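In: A predicted structure for the sequence below; I have some questions about it.
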Amino acid sequence: MPRSRRDKKISLTKTDRKGLAWKQLIIEDVKRCIEKYPNIFIFSVENMRNNLLKDLRQETKKDSRFFFGKNRIMQIGLGRTEAEEIEPQLHKLSNRLTGQCGLLFTERSKQEILDWAKDYWAVEYARGGFKATETVILPAGPMEEFAHSIEPHLRKLGMPTKLEKGIVTLFKSYTVCEEGKVLTPEQARILKLIAKPMAEFRLTIKCGWNKKDGFESYISEDSGNEEGDDDEDDENDVEMDDE
């Protein structure tokens, strides 16, 4: 008798990690953090990079907790209305969770967080869609920093290259990008290959809440980085620290 499909065992690594139970876990985790930490801040991110966000989590794990991802899930945890919130004025914080932003629960004071966010930045490589901050022109001649095996890839990106005696060579000067113009994905890849970063990873603290004074806004609702649509699930859907 053939084996029933219902008896088939499925590895947990292949199951959907973003199911209803997982989302409920996030909501409960947000509520626990409301009880644990005296201060909550909403931050927006400029030039988001997962590795840099992970570094931030490691740097602040002793006294803080980061949530970044699906806004609607975090809003439920905070409470979307006065009737849903578990602390006064938390629904005001919830309503500011729009665009590419996250939650920071912390024991640090408001001034400590504002000063820290102002001074925190990291240089990163630009992606397609970013405006070039300078004009980059590569002169004709050998490019000995590249292995010969990468030459076909460089040509595919649009660079006028050829191999001369096994050395990658530009047979004419090449303008990678022009200041103020939007980068294509190919231009962004070339800038990364030639080690030319043009972007900065930065945090902006939009607003905050504490158990003593309630909600406080630091920038207007239409200021800062409000780009991004959180209606669809993606790979960044609510990332958390391991406690």
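Out: Noted; the coordinates are in hand.

In: CA only for contacts and neighbour counts going forward, please
Out: Fine.

In: what about the closest residue to Met159 other than its chain neighbours, how many neighbours?
Out: Leaving aside its chain neighbours, Met159 sits nearest to Tyr174 (6.9 Å; criterion: C-alpha to C-alpha, 6 or more residues apart in numbering). By other C-alpha atoms under 10 Å, the residues close to Tyr174 number 16.

In: next up, a second structure to put side by side with the first:
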Amino acid sequence: MSQMAPPARKHYPKKKRLLYQELQDLPTKYSVIALSKMTKVRATQLMAIRKKFRNEIKIRIIKNKIAMRAFEKLKGVPGIEHLSKQLEGQCALMFTNISPFRLNLIFAQNKVFLAAKGGDVATKDIAVPAGNTGIAPGPVLSEFKVANVATRIDGGTIWVAKDTVVAKPGDAISIQLASLLSKLNVKPIEAGIAVNFAIAEGLI
């Protein structure tokens, strides 16, 4: 009776194998490992930082499971187990000799403001400025009314009568308000890279 062949080993794509190897090598070459959650981070922001600091910061968009497996091989790197526990959602890892404090300063200088979407939460007062909107009167007037924004018609366009706060910190932005803000080119959602967790020379 012939013996059953052993199960075939799972073949991982070259890109994943290279990432797995890099995630074992890079932590031993740099004094700082920083984790960033990729919520509302534009690809262009990441590319700009990669280009500007390519010799100082190695940025890797990771697959969490691959990173966890790689980090299991790095028991001797202080803090690596704590870092592994932070891997949830879409993450990026940064390997550098720049301090976490300076990293955050660099990232703060590269933040952008995005149009709001329904369900976004205001982090500060969102105001509609007084003045000419350049929008012709029509159904959109009802959107101003719902948002409690006083208007007047002058010269065939809608004017906002006074600066008006339409959302406070912690308020959820409705689909209707997001639509109005978009028409007014008000971009209230701050987006950028931030250091959510870091290991610096073994210290968390």
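Out: Yep, that arrived. Quantities reported herein were computed from a predicted structural model and do not represent experimental measurements.

In: re earlier: the residue nearest to Met159 of the first structure reaches Leu138, doesn't it?
Out: Yes - with contact defined as C-alpha atoms under 8 Å, Tyr174 of the first structure and Leu138 form a contacting pair (5.1 Å).

In: got a list of what the residue nearest to Met159 of the first structure touches?
Out: Ile137, Leu138, Pro139, Ala140, Met159, Pro160 (C-alpha atoms under 8 Å, 6 or more residues apart in numbering).

In: and with 10 Å instead?
Out: Contacts for Tyr174 of the first structure were tallied using C-alpha atoms under 10 Å, 6 or more residues apart in numbering; they are Val136, Ile137, Leu138, Pro139, Ala140, Gly158, Met159, Pro160, Thr161.

In: roughly how far is stretch 15-33 of the second structure from the heart of the chain?
Out: 22 Å (C-alpha atoms, centre = their mean, to the nearest Å).

In: Could you pull out the buried residues of the lengthiest helix in the second structure?
Out: Taking DSSP state H as the criterion, the second structure has its longest helix at helix 14-25. Residues of helix 14-25 of the second structure classed as buried: Leu19, Tyr20, Leu23, Gln24 (neighbour count, 16 or more other C-alpha atoms under 10 Å).

In: The first one pairs with which position in the first structure?
Out: Under the alignment (TM-score structural alignment), Leu19 of the second structure pairs with Ile26 of the first structure.

In: So its match sits against Asn71, correct?
Out: No - using C-alpha atoms under 10 Å, Ile26 of the first structure makes no contact with Asn71, being 11.3 Å away.

In: looking at it, Leu103 of the second structure is touching Phe197, isn't it?
Out: No - with contact defined as C-alpha under 10 Å, Leu103 of the second structure does not reach Phe197; the gap is 11.6 Å.

In: Show me whatever sits in contact with both of these two.
Out: Ala34.

In: Of the contacts of Tyr174 of the first structure, keep whichever come out buried.
Out: Once neighbours are counted (16+ other C-alpha under 10 Å), the buried part of the contacts of Tyr174 of the first structure comes down to Met159, Pro160, Thr161.

In: Restricted to strands, list the residues you listed.
Out: Thr161 (DSSP state E).

In: What are the neighbouring residues in contact with Tyr30 of the second structure?
Out: Taking C-alpha under 10 Å, 6+ apart, one finds Glu56, Ile57, Lys58, Met94, Phe95, Thr96, Asn97, Ile98, Ala200, Glu201 in contact with Tyr30 of the second structure.

In: if I line the two up, what does it land on in the first structure?
Out: By TM-score structural alignment, Tyr30 of the second structure lines up with Tyr37.

In: Show me where the first structure has its helices.
Out: Under DSSP H, the first structure gives helices at 20-36, 50-60, 71-78, 90-94, 110-119, 151-156, 185-193.

In: for the aligned partner of Ala195 of the first structure in the second structure, what are its contacts?
Out: Using TM-score structural alignment, the partner of Ala195 of the first structure in the second structure is Asn185. Asn185 of the second structure is in contact with Leu114, Ala115, Val128, Thr133, Ser179, counting by C-alpha under 10 Å, 6+ apart.

In: out of the residues you listed, which are buried?
Out: Here, 16+ other C-alpha under 10 Å leaves Leu114, Ala115, Val128, Thr133, Ser179 buried among the contacts of Asn185 of the second structure.
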